[in-house]
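Novice: can't give you the sequence, but here's the structure:
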C-alpha cells in the first residue's frame, strides 16, 4: 500500500495495539482509528511518521498521554490531532519542551485529565482550534492564552478553573477573521456530526465557511461563578453539506 493516502477504520471492534507499521506507508496523510478497542500506547515508530497530517484516535482506550505527545511532536507535518475519550484520569503533561510547530487542531476532551493548562501550549504557534473541555483541570486561564494569532475556536468548558478570564482572550485577532480547512470529516471533531451509520449520512459543517466567526466557550468556576463566554460575530451559521 505504498500509495495509500487516507485510512479510515473508525467505529469497528479492532483490539490490540495501534499498528506500529503504519509509518511504512510513506504517502499516508490521514488516519481515523476512532471508536475501537485498542490497548496500549501510541507506537514509538510514529516518531518517523513524517507524512502524517490528520490523526483521529478518540475513544480508543489508549493510555500514557505524556508518551503520546512526546512521540507525536516528531510528526512534523501533523496539523490535526484528536484524542478525545482516552487517557482517563491521567495528568495533562506540563513539559515545556513539547513543540508542535504545524499543529492547527488539538482536541483532548472528555478524558477526566488532572492538572492545569500547560505551558507547552505556547509552543503551538499555528493553533486554530483548541478543545480541552470535560476534564478536571484547575488553576487559572493563563494570560498568554490570548497570544495565538490564528485561534478562532476555544473550548475550556466543564473544568474547574478559578480567577478571571484574561484580557488577552478579548484580543485574539482570528476571533474576528477565523478560517480553518479540514480534509477528513469526523464525528469526533467539534464541527462535524454523524446522522446515521451510512457514509452518505455523514453531514458536516463546511469549515471553510467559518470566516469572521468568534466561538469561545468557558464554563466553570471562573470568577467564583460559572461563566459562559459565547460570542458569534457572524450570526448566520455555516451551511450544512451532506
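Specialist: Good, I have the coordinates. Only a predicted model underlies this, so the values are computations on that prediction, with no experimental measurement involved. Numbers count the residues shown, from 1 in each chain.
Novice: Could you use CA atoms for every contact and neighbour count after this?
Specialist: OK.
Novice: Could I get the contacting residues of the most centrally placed residue in the chain?
Specialist: Among the residues of the chain, the smallest C-alpha distance to the mean C-alpha position (Cα atoms, centre = their mean) belongs to residue 107, namely 1.9 Å. If a contact means Cα atoms under 8 Å, 6 or more residues apart in numbering, then residue 107 has 81, 82, 83, 84, 129, 130, 131, 132, 189 as its contacts.
Novice: Included below, for side-by-side comparison, is a second structure:
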C-alpha cells in the first residue's frame, strides 16, 4: 500500500537470500516478475497482487524450496516480531493478522489483480507445501494443468476472471484440503469434478461465467460431459441421422423393387423373351456341367496314370 513505481528490482532475489516474506501488494509496479525471486529458498509468503505486472508467471517458481516441503519455517519468528506483533497477510481472499505462532505454517502465493499473460506453469505442482494460490483477475490463457491436483495441502485456489479454457481437471478431486475454490468467468467447459471436497463446495457462483455442468449447478451433464443446454442440438443431430438411415433404406428397397420388376415383369409378359431367357439358362447350365465332368475325368485319368508309374 505505497506508491512504488517501476519494475520490481532483480536484486531482491539476488541479495536478500534469507527473505521469508515478500509482500509488495497494492503498488503500481510494472514489467515482468523477476525470475530471480525463485532463488529465495526460504520464501514462504509471496504477495505481488494488485499491481500492473505483465508477462508470464515464471516457470522457475516451481523451485521455491520452502514451498516444496511440508515442514515449518526454520526461522525463529520470535526474534523477528515483537511480543504480540502480527503481520497482515492475505489468504483465501481475505486479509488477516498472523502472529509468530501461525506464520511459520503459512505458504502462500498471491499474484492476483495484475496483467499476467501466458498459461499457468505446471511446474507449480512441485510446491507440495503450498496452501493458497491466487492468480485471479489476470489475462492467463490455456488449460488448467492436471498436475495441480498433486497439491494436497492446498486450501485455497482462485483462478477466476482469466481466459482459461478446457475442463476442470478430474485430479482436483484429490485436493482433500480444499475449502475455497473459484474458477468463475473463464471459458471452461465440461463437468465439474465430484467427490471429496467438491461435494462441500455448494456455491454455484464459483463456477459462473463458464460452460460447466454438474453439482452444484442446475445443468446436469450429458454422457459427453457437456451441459444440458447442448442436448437439444445433440438430439437434433440424432434425429437427422435417423432420418438419413430411413431414407437410405427406402431408397435401397425402391431400387430393389424397380430392378426386380423390370427383369421379371418383362419375362412374365414377353413370352418370346421368357423362352429365350430359359433357353440361355439351360444352355449355360449344360455347358458348366460338361466342363465339370470333362475336367474331373481328365484329373482322374492323370491321377491313375501317375499311380501306375
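Specialist: Great, that's in hand. Note that the structure is a prediction, hence the values are computed from the model and not measured.
Novice: Give me the TM-score for these two chains.
Specialist: In this superposition the chains share a TM-score of 0.62, using TM-score structural alignment, normalised by the length of structure 1; 176 aligned residues with a Cα RMSD of 3.0 Å.
Novice: How many residues are close by the aligned partner of residue 158 of structure 2 in structure 1?
Specialist: Superposed on structure 1 with TM-score structural alignment, residue 158 of structure 2 falls opposite residue 131. By other Cα atoms under 10 Å, 21 other residues sit near residue 131 of structure 1.
Novice: And residue 131 of structure 1, how far from residue 20 of structure 1?
Specialist: Note on residue 131 of structure 1: its distance to residue 20 of structure 1, by Cα to Cα, to the nearest Å, is 27 Å.
Novice: Any idea how many residues pack against the equivalent of residue 148 of structure 1 over in structure 2?
Specialist: Under the alignment (TM-score structural alignment), residue 148 of structure 1 pairs with residue 175 of structure 2. Using other Cα under 10 Å, residue 175 of structure 2 is surrounded by 20 other residues.
Novice: Same question for residue 240 of structure 1.
Specialist: Counted by other Cα under 10 Å, the residues lying close to residue 240 of structure 1 total 12.
Novice: show me the contacts for the equivalent of residue 138 of structure 2 over in structure 1.
Specialist: In structure 1, residue 138 of structure 2 lines up with residue 111, judged by TM-score structural alignment. By Cα under 8 Å, 6+ apart, the residues touching residue 111 of structure 1 are 84, 85, 86, 87, 88, 89, 134, 135.
Novice: what helix or strand is the second one on?
Specialist: Counting by DSSP states H and E, residue 85 of structure 1 is held by no secondary-structure element, helix or strand.
Novice: For structure 1, which segments are assigned as helices?
Specialist: 65-72 (DSSP state H).
Novice: any idea how far residue 75 of structure 1 lies from residue 241 of structure 1?
Specialist: In terms of Cα to Cα, residue 75 of structure 1 sits 31 Å off from residue 241 of structure 1.
Novice: higher neighbour count, these two?
Specialist: The neighbour comparison of residue 75 of structure 1 against residue 241 (other Cα under 10 Å) goes to residue 75, with 21 against 9.
Novice: How about the contacts made by whatever residue of structure 2 lines up with the more buried one?
Specialist: Matched by TM-score structural alignment, residue 75 of structure 1 corresponds to residue 64 in structure 2. Neighbouring residues of residue 64 of structure 2 by Cα under 8 Å, 6+ apart: 38, 39, 40, 41, 42, 43, 127.
Novice: My read is that the third one contacts residue 15, right?
Specialist: No - taking contacts as Cα atoms under 8 Å, residue 40 of structure 2 lies outside contact range of residue 15: 9.2 Å.
Novice: circling back: please convert the contacts of residue 107 of structure 1 to CSV, extending it with distance to residue 175 of structure 1.
Specialist: Output for those, formatted as CSV (distance: Cα to Cα, whole Å):
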residue, distance to residue 175 of structure 1
81, 21
82, 22
83, 24
84, 24
129, 11
130, 13
131, 15
132, 18
189, 19
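Novice: Just the closest of those residues to residue 32 of structure 1, please.
Specialist: Nearest to residue 32 of structure 1 among those is residue 82, at 9.3 Å by Cα to Cα.
Novice: For the closest one, give me its contacts.
Specialist: Shown in contact with residue 82 of structure 1 (Cα under 8 Å, 6+ apart): 55, 56, 57, 58, 105, 106, 107, 108, 188, 189.
Novice: Give the equivalent position in structure 2 for the first one.
Specialist: Under the alignment by TM-score structural alignment, residue 55 of structure 1 pairs with residue 46 in structure 2.
Novice: For its match, grab the count of nearby residues.
Specialist: Residue 46 of structure 2 is flanked by 20 other residues according to other Cα under 10 Å.
Novice: same deal with residue 88 of structure 1?
Specialist: Count around residue 88 of structure 1 with other Cα under 10 Å applied: 18.
Novice: and it, how far is that from residue 31 of structure 1?
Specialist: Going from residue 88 of structure 1 to residue 31 of structure 1 by Cα to Cα gives 22 Å.
Novice: just residue 68 of structure 1 next, same as before
Specialist: Residue 68 of structure 1 is 16 Å from residue 31 of structure 1, by Cα to Cα.
Novice: got it, and residue 76 of structure 1?
Specialist: Counting by Cα to Cα, the gap from residue 76 of structure 1 to residue 31 of structure 1 is 15 Å.
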